[in-house]
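K.L.:
coords below, sequence missing:
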């Protein structure tokens, strides 16, 4: 059964609208803006208000992946509840969020923070369909331009020389710019460390313990998804993958560190 898609105060965003990554014009605090390739929609906050997105244009506010049958007719929805916008997946395929997080249909809704959030809906073969979301903050304004301000320098995490070496070995494919990098196995990394530093007595167990210390230290500093409780079972490579991506993002590890492997 088709639901009424008309919301008082809602506005269509035309095809070709400027990216929401640049911010939005001053608007009602707590408004949500959603934009895809073919246009978008914006509406103010109200308890229970819902914005639908998916492939079937007559059934959604924002049409995404119109020609791609891997995208569900109603792939997801944004709902305003208790002063916040929540994202839920109602489609057959997961939605990719920032930091390579995935939202599946069987999961509950997740809250959206004020500001810009890009979502990616996987399609046929290697296609991905971008849905831009922008939630205005309490003042209803876009971020102030800072053209002339000094650039904030990255704050890399402090690593000992041994920690840096073992993490470069473990995460060398991340520094080699591989398209889908994965950490070496404990045995592979320990074997290479043994070749580089035979006097240090590296083993797979020793390496696992030392990397665990680094993960715990960063987790205490507020880095997310570095513990089994956060990631859930099966863990697989997820903990080391999240650790290495954070170290590269923060510039604690850079491609120049590959010189340690020579």
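P.N.:
Arrived safely. Since we're looking at a predicted model, the values are computed, not measured.

K.L.:
okay, CA-based contacts and neighbour counts for the rest of this
P.N.:
OK.

K.L.:
Pretty sure residue 92 sits against residue 73.
P.N.:
No - look at residue 92 against residue 73 with CA atoms under 8 Å: they stay out of range, at 9.6 Å.

K.L.:
Counting neighbours around each, name which of the two comes out higher.
P.N.:
Under the neighbour definition other CA atoms under 10 Å, residue 92 and residue 73 were set side by side, and residue 73 has more, 24 against 16.

K.L.:
Would you state the strands of the chain in chain order?
P.N.:
With DSSP state E as the criterion, the chain has strands at 11-13, 32-36, 39-43, 50-54, 62-63, 76-81, 84-89, 95-97, 101-103, 110-111, 115-122, 128-135.

K.L.:
Okay, one more to line up with it:
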């Protein structure tokens, strides 16, 4: 079975870098470097060769013999798909699997660099195109918790541009107007329910980081709820179908 250039016998820690239909693969070895950037004669994987916003040497992948880490040696930040950034001169430890990297100036062009690090093969049946689709591990929410979280997450579920959590007051008003609401919601009651969800999911199975005060620098603003909503969307705990609790469907 081949997966992104790897086979089941690929040594763990092997790295594969893919960008602009170019790729480079290297087994783990101490003090080895893999370079990517615009200067195609000076790097192992060229990316954005006609884009002046990409540095000639934008990133370096360093191996200590087993694990790999990314170092940004360019000018602009290297962005990750979760919106975090590796700033110039900073590093990020890479885990096994795929780490997509975005390089370039967002207002101009953005280039994708896919970094794959091979892990140990898992026992059991191989996965193929006809294998059943698996769902990620979902977080458990009670009916009341789901209603409150959907109300603050509705902009994300509609995929509104630059979505932010709904205010407590607006969420309460929307819930109170929803068909079969069954109770009168207030801004305080929505806040209490969502705060309880954050507290439980920050310390339970597969804890969600960045959803409690004290974990994030002040002022936190909407950050705690944003992080909660993002985690629930990634795990498919929330889906557009949940908009039905507000009397909406998922067709927009």
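P.N.:
Alright, I've got the coordinates. If you're wondering where the values come from, they're calculated on a predicted model, not measured in any experiment.

K.L.:
so what's residue 165 of structure 1 up against?
P.N.:
Contacts were defined as CA atoms under 8 Å, 6 or more residues apart in numbering; by that measure residue 165 of structure 1 touches residue 260.

K.L.:
before we move on, what about residue 253 of structure 1?
P.N.:
Going by CA under 8 Å, 6+ apart, the list of residues near residue 253 of structure 1 reads 164, 168, 175, 247.

K.L.:
closest to residue 118 of structure 1 among those residues?
P.N.:
Taking CA to CA as the measure, residue 118 of structure 1 sits nearest to residue 247 out of those, at 22.3 Å.

K.L.:
Tell me the residue in structure 2 aligned with the closest one.
P.N.:
Mapped onto structure 2 by TM-score structural alignment, residue 247 of structure 1 lines up with residue 232.

K.L.:
how much space between that match and residue 128 of structure 2?
P.N.:
Per CA to CA, to the nearest Å, residue 232 of structure 2 is found 27 Å from residue 128 of structure 2.

K.L.:
So for the two, which sits in the more crowded spot?
P.N.:
Summary of the neighbour comparison: residue 232 of structure 2 and residue 128, criterion other CA under 10 Å, with residue 232 having more neighbours (19 against 8).

K.L.:
Quickly note the distance from the more buried one to residue 141 of structure 2.
P.N.:
If you go by CA to CA, the gap between residue 232 of structure 2 and residue 141 of structure 2 works out to 10 Å.

K.L.:
ends of stretch 152-163 of structure 1, how far apart?
P.N.:
With CA to CA as the measure, stretch 152-163 of structure 1 spans 26 Å from end to end.

K.L.:
correction: stretch 20-40 of structure 2
P.N.:
Its start and end residues considered, stretch 20-40 of structure 2 measures 12 Å (CA to CA).

K.L.:
which residue lines up with residue 36 of structure 2 in structure 1?
P.N.:
Taking TM-score structural alignment for the superposition, residue 36 of structure 2 sits opposite residue 53 in structure 1.

K.L.:
Test my guess that that match contacts residue 62.
P.N.:
Yes - counting by CA under 8 Å, residue 53 of structure 1 sits close enough to residue 62 to count as a contact (4.7 Å).

K.L.:
returning to what we had before: the contacts of residue 253 of structure 1: which two are farthest apart?
P.N.:
Farthest pair in the contacts of residue 253 of structure 1 (CA to CA) is 164 and 175. Separation: 12.8 Å.

K.L.:
So for those two, which residue has more residues nearby?
P.N.:
Between residue 164 of structure 1 and residue 175, counted using other CA under 10 Å, residue 175 has the larger neighbour count: 19 against 16.

K.L.:
which ones are touching the alignment partner in structure 2 of the more buried one?
P.N.:
For residue 175 of structure 1, the aligned position in structure 2 is occupied by residue 157, per TM-score structural alignment. Shown in contact with residue 157 of structure 2 (CA under 8 Å, 6+ apart): 238-240, 243.

K.L.:
Break down the stretch 101-250 of structure 1 into its helices, ranges please.
P.N.:
Ranges of helices within the stretch 101-250 of structure 1 are 161-170, 172-175, 186-196, 204-220, 228-231, 238-249, based on DSSP state H, counting those that start in this stretch.

K.L.:
what's the spacing between stretch 107-121 of structure 2 and its chain's center?
P.N.:
When distances are taken as CA atoms, centre = their mean, to the nearest Å, stretch 107-121 of structure 2 is centred 13 Å away from the chain's centroid.

K.L.:
Export the contacts of residue 157 of structure 2 as JSON lines, with columns for distance to residue 109 of structure 2.
P.N.:
Supplementary listing: these in JSON lines, determined by distance: CA to CA, whole Å:
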{"residue": "238", "distance to residue 109 of structure 2": "31"}
{"residue": "239", "distance to residue 109 of structure 2": "30"}
{"residue": "240", "distance to residue 109 of structure 2": "30"}
{"residue": "243", "distance to residue 109 of structure 2": "34"}
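
K.L.:
Just the buried residues of the residues you listed.
P.N.:
Buried members of those, counted by 16 or more other CA atoms under 10 Å: 238-240, 243.

K.L.:
wouldn't residue 54 of structure 2 be in contact with residue 102 here?
P.N.:
No - with the criterion set as CA under 8 Å, residue 54 of structure 2 and residue 102 do not qualify as a contacting pair; they are 10.5 Å apart.

K.L.:
So between those two, which is more surrounded?
P.N.:
When neighbours are counted by other CA under 10 Å, residue 54 of structure 2 and residue 102 differ, and residue 54 comes out ahead with 23 against 20.

K.L.:
if I look at the alignment partner in structure 1 of the more buried one, how far off is residue 219 of structure 1?
P.N.:
For residue 54 of structure 2, the aligned position in structure 1 is occupied by residue 71, per TM-score structural alignment. Noted for residue 71 of structure 1: a distance of 36 Å to residue 219 of structure 1, by CA to CA.

K.L.:
Likewise for residue 162 of structure 1?
P.N.:
Summarising the geometry, the distance separating residue 162 of structure 1 from residue 219 of structure 1, computed by CA to CA, is 20 Å.

K.L.:
So which of the two has more stuff around it?
P.N.:
residue 219 (15 against 11).

K.L.:
which residues touch that one?
P.N.:
Applying CA under 8 Å, 6+ apart, the residues contacting residue 219 of structure 1 are 225-227.

K.L.:
Kindly report the same for residue 169 of structure 1.
P.N.:
Taking CA under 8 Å, 6+ apart as the definition, contacts of residue 169 of structure 1 comprise 184, 189, 192-193, 261.

K.L.:
at 7 Å what do you get?
P.N.:
With CA atoms under 7 Å, 6 or more residues apart in numbering as the criterion, the residues that contact residue 169 of structure 1 are residue 189.
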